[in-house]
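1. please find the sequence and the predicted model below.
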Amino acid sequence: VPAGRTAGFSELVEPPQGIPGDDTALNGIRLHCTRGNSQKNTHVVESQSGSWGSWSEPLWCPGTSFLVAFCLRVEPFTFPGDNTGVNNVRFRCSDGVELEGPGLNWGDYGEWSNSCPKGVCGLQTKIQKPRGLRDDTALNDIRIFCCAS
């Protein structure tokens, strides 16, 4: 994997809370950059995350391929209801392989983001801060930044 490009990702996921719990589902995403050919020697890129759940093991693009695009699984807003926002993410690798995270299966996947021909080098998240009420959503959107070279 060329230096600085991300080749894997992991998710911060809160499992279903049942009734009367408050589900937040996907709380965060980490991008993993490999150094050399080892997936053990990685740098991690993380934007702001929610505060619930636990981190999954990373999923990796095969060989020397790298992350180039994503799409989000989003549950539509309901009132009244237990809203979650983003529930899962898929990333596409430069070789066309698609990786789906271990998030929850509520909602539907939207359109794929624009592709980063030289790979993904950054991440920004949109997080709802804990409100102290009964309906937190945590992660609501992400933006990726493409490598310049």
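-> Arrived safely, thanks for sending. Numbering: from 1, shown residues only.
2. make it CA atoms for all contacts and neighbour counts henceforth
-> OK.
3. for the most centrally placed residue in the chain, which residues are in contact?
-> With distances taken as C-alpha atoms, centre = their mean, Ile29 lies nearest the centre of the chain, 3.9 Å away. By C-alpha atoms under 8 Å, 6 or more residues apart in numbering, the contact set of Ile29 is 9-12, 46-47, 49.
4. and here's the other structure:
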Amino acid sequence: MFRLRATFRSLREVDSSVQKMFSAVTLLVLIQATTTSQLGIDIDIGGSLGNWENLQRCPPATKARGFIIKVEERLDILECTAVTAIKLLCAYPNSKKVVAEISSTEGKWGQWGSPLWCPDGELGAYTLKLEEKQILGGDTVVNNIKFLCTDKRVLTGNGGTGGKYVSWSVTCKTGICGIRARRREDGAALTDVKCECC
């Protein structure tokens, strides 16, 4: 009888250990998946000032296949050209019919450029051209943006010539489906951009 109770106790201990191990593995997988997703959408090298806007996502079954940017041109030597809004054009695969436009909130100034489309595939990665404002205490602003399509075509926005491009983001192999932007507190230029993988 004593041996039987000991056996049952051992089985319970083994079962409890298995459950703890399974929970730990599940948690590790979730953390890894979340971390991988975050690494895949964020360059994390833009300006540090301003507020992040809410994430905007394409409708289900659509992906970002093109984009368009709004640019405020340089007005004097103290200012720099700046991107004041970005729209991603959401469409179904192999289609250029826009189902939805998702964007950062629109800045007060600037003009919209022409839409740029991936010939095949979707937007898959991006890089920002950043320029330091010339006035004392100025912050870094987004001067232009490039997208790499999943078909390897590079699309360059109609931003300014000043500044330098930073390293490319990690490629979203399944395409880009979301965007959020950080905007200067005066509501003008963008200082950073994040894209979300599908």
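-> On my side now, so go ahead. Bear in mind the structure is a predicted one, so any value in this text is a computation, not a measurement.
5. thinking again about what came up before, which residue in structure 2 aligns with the residue nearest to the centre of structure 1?
-> When structure 2 is aligned by TM-score structural alignment, Ile29 of structure 1 is paired with Ile86.
6. for the one in structure 2 that sits across from Ile127 of structure 1 in the alignment, which non-adjacent residue is closest in space?
-> In structure 2, the residue paired with Ile127 of structure 1 is Arg183, using TM-score structural alignment. Sequence neighbours aside, Leu190 is the residue nearest to Arg183 of structure 2 in space, at 4.4 Å (criterion: C-alpha to C-alpha, 6 or more residues apart in numbering).
7. residues in contact with Trp52 of structure 2?
-> Neighbour list for Trp52 of structure 2: 180-183 [criterion: C-alpha under 8 Å, 6+ apart].
8. what lines up with it in structure 1?
-> Match for Trp52 of structure 2 (TM-score structural alignment): no aligned residue.
9. now Trp52 of structure 2: how far from Arg182 of structure 2?
-> To Arg182 of structure 2, Trp52 of structure 2 is 4 Å away according to C-alpha to C-alpha, to the nearest Å.
10. with Asp15 of structure 2 instead?
-> The gap separating Asp15 of structure 2 from Arg182 of structure 2 is 49 Å, by C-alpha to C-alpha.
11. what about those two, which has more around it?
-> Per other C-alpha atoms under 10 Å, whichever of Asp15 of structure 2 and Arg182 has more neighbours is Arg182, with 25 against 12.
12. any idea how far Arg9 of structure 2 is from that one?
-> Relative to Arg9 of structure 2, Arg182 of structure 2 is positioned 57 Å away (C-alpha to C-alpha).
13. and Ser37 of structure 2, by the same measure?
-> From Ser37 of structure 2 to Arg9 of structure 2 the distance is 42 Å (C-alpha to C-alpha).
14. more crowded one of the two?
-> Using other C-alpha under 10 Å as the criterion, Ser37 of structure 2 and Arg9 rank with Ser37 on top: 16 against 12.
15. the more buried one should be in a helix, yeah?
-> Yes: under DSSP: H, G, I helix; E, B strand; the rest coil, Ser37 of structure 2 falls within a helix.
16. so what's it closest to, chain neighbours aside?
-> Distances taken as C-alpha to C-alpha, 6+ apart place Cys197 nearest to Ser37 of structure 2, at 7.2 Å, with adjacent residues excluded.
17. my read: that neighbour touches Leu39, true?
-> No: counting by C-alpha atoms under 8 Å, Cys197 of structure 2 does not reach Leu39; the two are 10.1 Å apart.
18. if we can go back for a sec, now the buried members of the contacts of Ile29 of structure 1.
-> Listed as buried from the contacts of Ile29 of structure 1 are 9-12, 46, 49; burial here means 16 or more other C-alpha atoms under 10 Å.
19. the residue nearest to the centre of structure 1 sits in which helix or strand?
-> Take DSSP states H and E as the rule and Ile29 of structure 1 turns out to sit in strand 26-35.
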